[in-house]
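1. Sequence and computational prediction follow.
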Amino acid sequence: MDTEKLVHYHQEGCVGYIVFNRPPANAYNLAFHLDFEQAIQAACADAKVNAVVIKSNSNKFFCAGADIKEFQSNTFEQNQLMVDKARQNLDAMEASDKVFIAQLEGHTMGGGLEIALACDVRFAADKSFLVGMSEIKLGLIPGNGGTQRLTRLVGVATAMDLLLGGDNISPQEAKRLGLVNKLFSEQDIQNQVLQFAMRLGSGPALAIAATKKAIYAAADKSINDGLALERNLSDQLARSEDAKEGFLSFVEKRPPLYQGK
């Protein structure tokens, strides 16, 4: 594990970890997103893992979004390079066969929330910190998928309220609105995230990837196109070695040993 990087990747057993490491707030710049890109690529290429946890070295901040001071002093062209890389990174996470899990234990704001929204699952500590996107207060809108992914999660009315107001909310409110999947105590969140990730890590990689693909298709396909995709994916899986192993292990009353084939 290269702790000198602003973002680094390491693997523990069947779980991958991407860790933000730019104190004090993990405010990101181009160098951050270049390291983030390498970490995402390493995670996606790691055949040992199905699940990747994104977390912070800080218990105060998950990520505060773009480094505003650096953003303000840069040229438009310099900032655009960073924004383009951020967009590529979040799109790569969403397109990956891996399940990305955001472990939120501190302030998750602006572009930091956009990173969490691009994850497939969001777990948060049941404590006091801020969650929100305040770009409108800077005369901007979220530019890394925030308007689109937030709306798909919480609906038009709630997204309008959050984005037009630009106010931050608590993780408890984020859970109520459906932005966060589950809340866990500060003492238990790491263990709960690990248990969830390990279940995926030892699970059937082909079925996990197909599930993710089918769920996301529901957001932008007609019901008929979505059902056609589901049938195609389901039929492919039925012919897989993993499906045979799943049935056999059930009959033999033993844990399955999936091979991703």
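-> Received, thanks.

2. hey, let's count contacts and neighbours off CA atoms from now on
-> Fine.

3. which residues in the stretch 51-200 of the chain form helices?
-> Assigned by DSSP state H, counting those that start in this stretch, the stretch 51-200 of the chain shows helices spanning 68-73, 76-95, 111-118, 146-154, 156-165, 171-177, 189-201.

4. for comparison:
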Amino acid sequence: MTQITIDKSSPALWTATFDNPPINLIDPNTVGELQELVTALETDSGVKVVVFRSADPDFFLAHWDVLVDKAKVAAMPPGPTGMHPWADVLVRLSRAPVASIAEIRGRARGAGSEFALACDMRFASRERGILGQFEVGMGAVPGGNPMARLGGLMGRGRGLEVILGADDFPADLAEHYGYVNRALPDAEIETFVDSLARRLASFEKHALVAAKALMDEVTLPPEDVFRHALSAFFASTAHPATRARGASLIKRGLQTRTATELNLGWAVADSLP
């Protein structure tokens, strides 16, 4: 793998670190590596816990790479679920027989937020953690259907505030809304997450897996909703106004380490030429 480093500190505990400069964009190669990792999590009998963190303190996973050819993205071969590989990764990670933990130091927006939501637990740095679904601000529908997950986590009204408002949610507000489990001081978050992960890894796998599966039955959305969302995403990105907003943001520094990316929730509200 070139974008994700896997540290197997013990057979039961794996740490996956994202490192895709300049700002940890998600692209087809990221998805391919995630598919490979999820397959390993599904088939390795020893692993019990996986922690996801970033080598970049400003970006956990920035968002999808908007410059990738959308026709090629739409034509990517389906994963084992029969769905587009991005939806496939999100669905399979949520149901994988391991406990997955996202340690969010930096920004997790768009597809980065969708990935964090697919993890079983999310912990965010109080000083650095920012989550958001900015797509509607660009004229697009979020393709990984965070709507289906946010509705269960925070209720319809707050979920729509996140999706339709397309703004940034700092860690403290994200915690208050239920977007993340906890907001923790940046100096303490890694120690906390490692301690929790080691604790879970010390338990019996059969108990962890069975308890998670029962929780999945009553909390995870049906798989088909993810298929529908991707269709809506591709349709929405074909609108001329959506393309104009995207082009404007690219000119202003989208996908580079600029004020536009660092303050994307603000930038999308002023993204017309």
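-> Looks like it came in fine. No experiment lies behind these values; they were computed from the predicted model shown.

5. Overlay them and tell me the TM-score.
-> Aligned and superposed, the two chains score 0.77 in TM-score terms (TM-score structural alignment, normalised by the length of the first structure); 215 aligned residues with a C-alpha RMSD of 1.9 Å.

6. hang on, the earlier thing: ok, which of the helices of the stretch 51-200 of the first structure comes nearest L140 of the first structure?
-> Within the helices of the stretch 51-200 of the first structure, the stretch nearest L140 of the first structure is helix 156-165; the backing value is 10.4 Å (C-alpha to C-alpha).

7. quick one: buried residues of the closest one?
-> 159, 162-163 (16 or more other C-alpha atoms under 10 Å).

8. cool, and stretch 174-190 of the first structure?
-> Going by neighbour count (16+ other C-alpha under 10 Å), the buried part of stretch 174-190 of the first structure is 174-175, 179-180, 182-184, 189-190.

9. Save these as CSV, and put in distance to K212 of the first structure too.
-> Conversion of these to CSV gives the following (distance: C-alpha to C-alpha, whole Å):
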residue, distance to K212 of the first structure
A174, 22
K175, 21
L179, 17
V180, 17
K182, 18
L183, 22
F184, 24
I189, 23
Q190, 23
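
10. For the first structure, which residue occupies the most central location?
-> Nearest residue to the geometric centre of the first structure (C-alpha atoms, centre = their mean): C119, 1.6 Å.

11. Can you give me the distance of that one to A95 of the first structure?
-> C119 of the first structure sits at a distance of 10 Å from A95 of the first structure (criterion: C-alpha to C-alpha, to the nearest Å).

12. ditto for K55 of the first structure
-> In terms of C-alpha to C-alpha, K55 of the first structure sits 20 Å off from A95 of the first structure.

13. Likewise for N21 of the first structure?
-> As for N21 of the first structure, its distance to A95 of the first structure is 24 Å (criterion: C-alpha to C-alpha).

14. residues in contact with the residue lying closest to R198 of the second structure once chain neighbours are set aside?
-> What sits nearest to R198 of the second structure in space, not counting adjacent residues and going by C-alpha to C-alpha, 6 or more residues apart in numbering, is L13, at 7.0 Å. Shown in contact with L13 of the second structure (C-alpha atoms under 8 Å, 6 or more residues apart in numbering): 47-51, 197-198, 201.

15. Translate L13 of the second structure into the numbering of the first structure.
-> For L13 of the second structure, the aligned position in the first structure is V15, judged by TM-score structural alignment.

16. which residue ranges form the strands in the first structure?
-> Using DSSP state E, the strands found in the first structure span residues 7-12, 15-20, 51-56, 61-63, 99-104, 107-109, 121-125, 131-132, 182-184.

17. what span of the first structure lines up against stretch 229-247 of the second structure?
-> Under TM-score structural alignment, there's no match for stretch 229-247 of the second structure.

18. That stretch: end-to-end distance?
-> 23 Å.

19. now do stretch 52-70 of the second structure
-> Stretch 52-70 of the second structure end-to-end distance (C-alpha to C-alpha) = 27 Å.

20. which one of the buried residues of stretch 174-190 of the first structure is nearest L113 of the first structure?
-> L179 (10.0 Å).

21. and the closest one, what does it touch?
-> By C-alpha under 8 Å, 6+ apart, L179 of the first structure lies in contact with 117, 122, 150, 153-154.

22. before we move on, what about D7 of the second structure?
-> Applying C-alpha under 8 Å, 6+ apart, the residues contacting D7 of the second structure are 14-16.

23. That's all I had, so thanks and see you.
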